[in-house]
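[1] okay, structure incoming, though there's no sequence with it:
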């Protein structure tokens, strides 16, 4: 990761136990506000907020989507679901969720919302097979950028000029099923989602 252009700050609650962690991730001068949680009530509030803020763009809402899986299994099981709209990102620790809110199911299956990621069809299969979550409108970012098969690092560098975004293998293969994610893990997923978001919304 590029420490000169990418940084992360965790917001502490002063000893009060909250059902979420809050972070600000700075990616090449663009701030991302990340919420990390396993609580369905927090997920509901996040989606309600996004829908309210984008209520006049409902027919063209574009969402960055990613999944991290458990590294210690012989088959892939989604541990976290990441969503990003503009500057707001959600990291839902779905493997530890008390339940999956209905509004998440309807959000993912909304035919007027487009979900974009990199090499993302495997992600959608994991969501469907384990959690019975269906994503209706799927777009692979590489196909939009005429760079099918290219990595997020390559597209971020060549198209956005974000030189230095990396996906360290040791973080990618770390324990995404742990209840407490590290700053490196949160930064890892938000760098990617912010790059998707900037590519789509150039000015966010």
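    That came through fine. The structure presented is a predicted model; accordingly, all values stated were derived computationally and were not measured. Residues are numbered from 1 along each chain as shown.
[2] could you use CA atoms for every contact and neighbour count after this?
    Fine.
[3] so what secondary structure elements neighbour the strand or helix carrying residue 188?
    Assigned by DSSP states H and E, residue 188 belongs to helix 183-201. Helices and strands touching helix 183-201, by 3 or more CA pairs under 8 Å, 6 or more residues apart in numbering; DSSP states H and E, are strand 6-11, strand 21-27, strand 30-37, strand 61-69, strand 78-85, strand 88-92, strand 113-117, helix 169-172.
[4] for residue 90, see how far away residue 6 is.
    Separation of residue 6 from residue 90 (CA to CA, to the nearest Å): 18 Å.
[5] before we go on, here's another structure to hold up against the first:
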């Protein structure tokens, strides 16, 4: 299978963790609505690792089925590289407490959170980080309108990939097309998940996989295209 999920089944009310695997890439994922757990996750983003300067960003919300509805963002997804310094030398088979060698994804159920942690506001507003996605400008605008969260440095991968690869038609591509063109991987985006109840307190495995993979693919496309070095 191209995608699978392992549930850690943690005995906490604040969060749970999963390993989402997409074409052999394992994405360590935290799902939470707790401001304290968001702060904890952000604290693991090691500034010494250059890959952490790139952050895949995506949002989901309950679909608007009427002209007058405007449902707020339900989940914010962030994906970064492994939480260790890039220069760290680790022997094969070595296990280090608190060190994750896989990409890290946060799925923050912001709609169910009692507050927005200041550390998240500071993180998104830090121009040292480059937040990447497809159609990210509209996502950032909605984050600002719904939760007063400002993203300081956002890059739409469509225009960047078009310039980097020399294919102007990628300027109008979706994430599926970019995943195929840049990564050579087929991304499934079933409508039953895209149009599902993202404001539910209990997300399904399909929703968790969908949310984690979207953020990861944005991060991985930017990494593969060497966005920071461009």
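    Sure, I can see it. Since the model is a prediction, treat every value here as computed from it, not as a measurement.
[6] what's the TM-score here?
    Here the TM-score for the pair of chains, by TM-score structural alignment, normalised by the length of the first structure, is 0.89; 194 aligned residues with a CA RMSD of 1.8 Å.
[7] coming back round to it: what range in the second structure matches the helix holding residue 188 of the first structure?
    Alignment of helix 183-201 of the first structure against the second structure: residues 205-223, by TM-score structural alignment.
[8] may I see the buried residues of that stretch?
    206-223 (16 or more other CA atoms under 10 Å).
[9] and for stretch 142-153 of the first structure?
    Buried-residue list, stretch 142-153 of the first structure, by 16+ other CA under 10 Å: 142, 152, 153.
[10] so who does the residue nearest the centre of the first structure touch?
    For the first structure, the residue sitting closest to the mean C-alpha position, by CA atoms, centre = their mean, is residue 82 at 2.7 Å. Contact analysis of residue 82 of the first structure by CA atoms under 8 Å, 6 or more residues apart in numbering lists 64, 65, 66, 67, 89, 90, 91, 92, 189, 193.
[11] measure how buried the counterpart of the first one in the second structure is and give me the count.
    Alignment note: residue 64 of the first structure maps to residue 56 in the second structure; criterion TM-score structural alignment. Close neighbours of residue 56 of the second structure, defined as other CA atoms under 10 Å, add up to 31.
[12] which one of the helices and strands packed on helix 183-201 of the first structure lies nearest to residue 129 of the first structure?
    strand 78-85 (9.5 Å; CA to CA).
[13] report the aligned residue range of the second structure for the closest one.
    Going by TM-score structural alignment: strand 78-85 of the first structure matches residues 73-80.
[14] nearest to residue 162 of the first structure, of the helices and strands packed on helix 183-201 of the first structure?
    That would be strand 21-27 among these, by CA to CA, at 8.6 Å.
[15] quick one: buried residues of that closest one?
    So for strand 21-27 of the first structure, counting by 16+ other CA under 10 Å, buried means 21, 22, 23, 24, 25, 26, 27.
[16] Provide the aligned range in the second structure for that strand.
    Strand 21-27 of the first structure maps onto residues 16-22 of the second structure, going by TM-score structural alignment.
[17] with the first structure overlaid, report how far the matching stretch is off on average.
    Stretch 16-22 of the second structure differs from its equivalent in the first structure by a mean of 0.7 Å after superposition (mean CA distance after the TM-score superposition for the first structure).
[18] redo the contacts of residue 82 of the first structure as a markdown table? Include distance to residue 78 of the first structure.
    A markdown table is the format used below for those (distance: CA to CA, whole Å):
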| residue | distance to residue 78 of the first structure |
| --- | --- |
| 64 | 16 |
| 65 | 13 |
| 66 | 10 |
| 67 | 6 |
| 89 | 17 |
| 90 | 15 |
| 91 | 12 |
| 92 | 10 |
| 189 | 14 |
| 193 | 17 |
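[19] what about residue 201 of the first structure, distance to residue 64 of the first structure?
    11 Å.
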